[in-house]
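S.K.: Need a 3D model of the sequence below.
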Amino acid sequence: MYDTDADPHEVVNLAARPDFRTELARLRQALDAHMLAVNDNGFIPESETAEGYVRSRDRALYPLPEITAVAASAIDRTQASVPALRDALSHPNEIVRYWAAAGFRIRGRAVATYRGQLAATFDRESSRFTRLALAEALVAVAHDRRGLDHLASALRHDPDGWLRLQAANALDRVGRDALPVIDALYAATTRFASDADTHTRNACSYTIRKLEGGSPSIP
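M.R.: All right, here's what the predicted structure looks like:
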């Protein structure tokens, strides 16, 4: 949130200032209303079942009001919203569960007491997309090796190129925790099965350079 007249380069973020709280709330409400009005598809993991103009309008596949509520809880980083994320882990819709998992991943060690529930949810999760998000959450929250191995396995073997890219991005986010599976990153740099794998190759090359202490660059 910027004063583009006084600050044309948008250097000073005004969002946290108390005197802009009312305006920030107004803009947030306007954005939420707009996303619902246009049926914003941006919350759908790439290549998940709900993608597409027609399918995303099926509220059983894409309950956007519930998804945006959980996504908002995911990004606010407060402990007060953790119970809502915990409850959303058992929601019948996989995209809602995906965003609940993302909320735990964002909080990391701060929600380590939920490790057991995350592990149990991971074990029973049927959606490949949500299971990937839960695996990343397990690594972020508890250094869980099962989560790390799942990310590496998805990168190597999942049949969906876009999900392999999501696994590569997850391994980049977990940072040094990805070192034990660096071989999976190397293997992905030579794969060219789909357009998605071109992006995955570049993403993995970038992460390898970071893990090995080089200067990361984007090919």
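
S.K.: CA only for contacts and neighbour counts going forward, please
M.R.: OK.

S.K.: ranges for the helices of this structure?
M.R.: With DSSP state H as the criterion, the chain has helices at 21-38, 64-75, 82-88, 94-107, 115-124, 128-142, 145-157, 161-173, 182-188, 195-211.

S.K.: Using TSV, lay out these together with mean neighbour count.
M.R.: Below are the helices of the chain laid out as TSV (neighbours: other C-alpha atoms under 10 Å):
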stretch	mean neighbour count
helix 21-38	12
helix 64-75	19
helix 82-88	17
helix 94-107	26
helix 115-124	15
helix 128-142	25
helix 145-157	20
helix 161-173	23
helix 182-188	19
helix 195-211	20
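
S.K.: Now show me the structure for the sequence below, then we'll compare the two:
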Amino acid sequence: MTTEEKIFNAARIVFQKKGFAGARMQEIADEAGINKAMLHYCFKNKELLFQAVFMNAFSQLAPQINEIFNSEDSIFDKIRKFTHSYISFVMLNPYLPQFVIQEMNNNPEFVMSFLTNENRPNPTLLIAQIEKEIASGIIKTIHPKQLLMNLISMTVFPFAAQMMIKGMLQISDKEFNAMMEERKTSIAEQIINSIKR
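M.R.: Here you go, the predicted structure:
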């Protein structure tokens, strides 16, 4: 394993436990089994390290999403696969949605750099398919981008607002995770039932 791979693995563990704000470079260096000077040599500060970890994770998620969007599957199967794939991924990388929201406020250039990247999730073919299935009478008339916004919002929001949801609903980490497992299928079925004729 290279030094960079050790750092990425360590950073993921620490960011997952402590979040971006609570993580310390010394903890990451200790977890990686290197000294802090070596960590700073590779990554000058915590934000640059987090951005690198994020882009590494994003580069794993984007192809999965594009494979779903661009497949020959029906809209209903794509919705099911998207919710399952996205929620599974974020449960393994729970710090990512909160980091994106934080960066949208503090560093919008970074967020735009991955949202405009050629490898980003691209829903163009999916939007065309939604329009075609509306015209064919398979699904109800709905603006395709509204449908995508509903799909994304219902999957992303619980992770982005995890602390608020746990507090409001008075649920433990274990209960939250169980609910997220449930949402892998329940979100898809709610959306499908709302659009199918």
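
S.K.: TM-score of the superposition?
M.R.: Comparison of the two superposed chains (TM-score structural alignment, normalised by the length of the second structure) gives a TM-score of 0.28, and 91 aligned residues with a C-alpha RMSD of 5.3 Å.

S.K.: How about residue 71 of the first structure, nearest residue that isn't a chain neighbour?
M.R.: Leaving aside its sequence neighbours, residue 71 of the first structure sits nearest to residue 99 (C-alpha to C-alpha, 6 or more residues apart in numbering; 5.6 Å).

S.K.: Show the contacting residues for the one you found.
M.R.: Residue 99 of the first structure is in contact with 67, 70, 71, 74, counting by C-alpha atoms under 8 Å, 6 or more residues apart in numbering.

S.K.: List the contacts of residue 29 of the second structure.
M.R.: Counting by C-alpha under 8 Å, 6+ apart, the residues that residue 29 of the second structure touches are 7, 10, 35, 36, 39.

S.K.: sorry, that was for residue 130 of the first structure
M.R.: Residue 130 of the first structure sits next to 94, 95, 97, 98, 101 when contact means C-alpha under 8 Å, 6+ apart.

S.K.: quick one: the last one from residue 154 of the first structure, how far?
M.R.: With distances taken as C-alpha to C-alpha, to the nearest Å, residue 101 of the first structure is found 17 Å from residue 154 of the first structure.

S.K.: Identify the residue nearest the geometric centre of the second structure.
M.R.: residue 90 (5.1 Å; C-alpha atoms, centre = their mean).

S.K.: Could you pull out the buried residues of whatever helix or strand that residue lives in?
M.R.: Assigned by DSSP states H and E, residue 90 of the second structure belongs to helix 75-92. For helix 75-92 of the second structure, burial by neighbour count (16 or more other C-alpha atoms under 10 Å) applies to 75-76, 78-87, 89-90.

S.K.: what comes into contact with that helix?
M.R.: Applying C-alpha under 8 Å, 6+ apart, the contact partners of helix 75-92 of the second structure are 61, 64-65, 68-69, 96-97, 126, 129-130, 151, 155, 159, 177, 180-181, 183-185, 187-189, 192.

S.K.: Now which of these would you call buried?
M.R.: 61, 64-65, 68-69, 96-97, 126, 129-130, 151, 155, 159, 180, 183-185, 187-188, 192.

S.K.: Please narrow those residues to those residing in strands.
M.R.: The members of those all map outside strands under DSSP state E.

S.K.: Now, the residues you listed that are in helices?
M.R.: Taking DSSP H, the ones among those that sit in helices are 61, 64-65, 68-69, 96-97, 126, 129-130, 151, 155, 159, 180, 183-185, 187-188, 192.

S.K.: show me the residues around residue 111 of the second structure that make contact.
M.R.: Residue 111 of the second structure sits next to 100, 103, 104 when contact means C-alpha under 8 Å, 6+ apart.

S.K.: Grab the nearest non-local neighbour of residue 184 of the first structure.
M.R.: Leaving aside its chain neighbours, residue 184 of the first structure sits nearest to residue 152 (5.7 Å; criterion: C-alpha to C-alpha, 6+ apart).

S.K.: That concludes my questions; thank you for your assistance.
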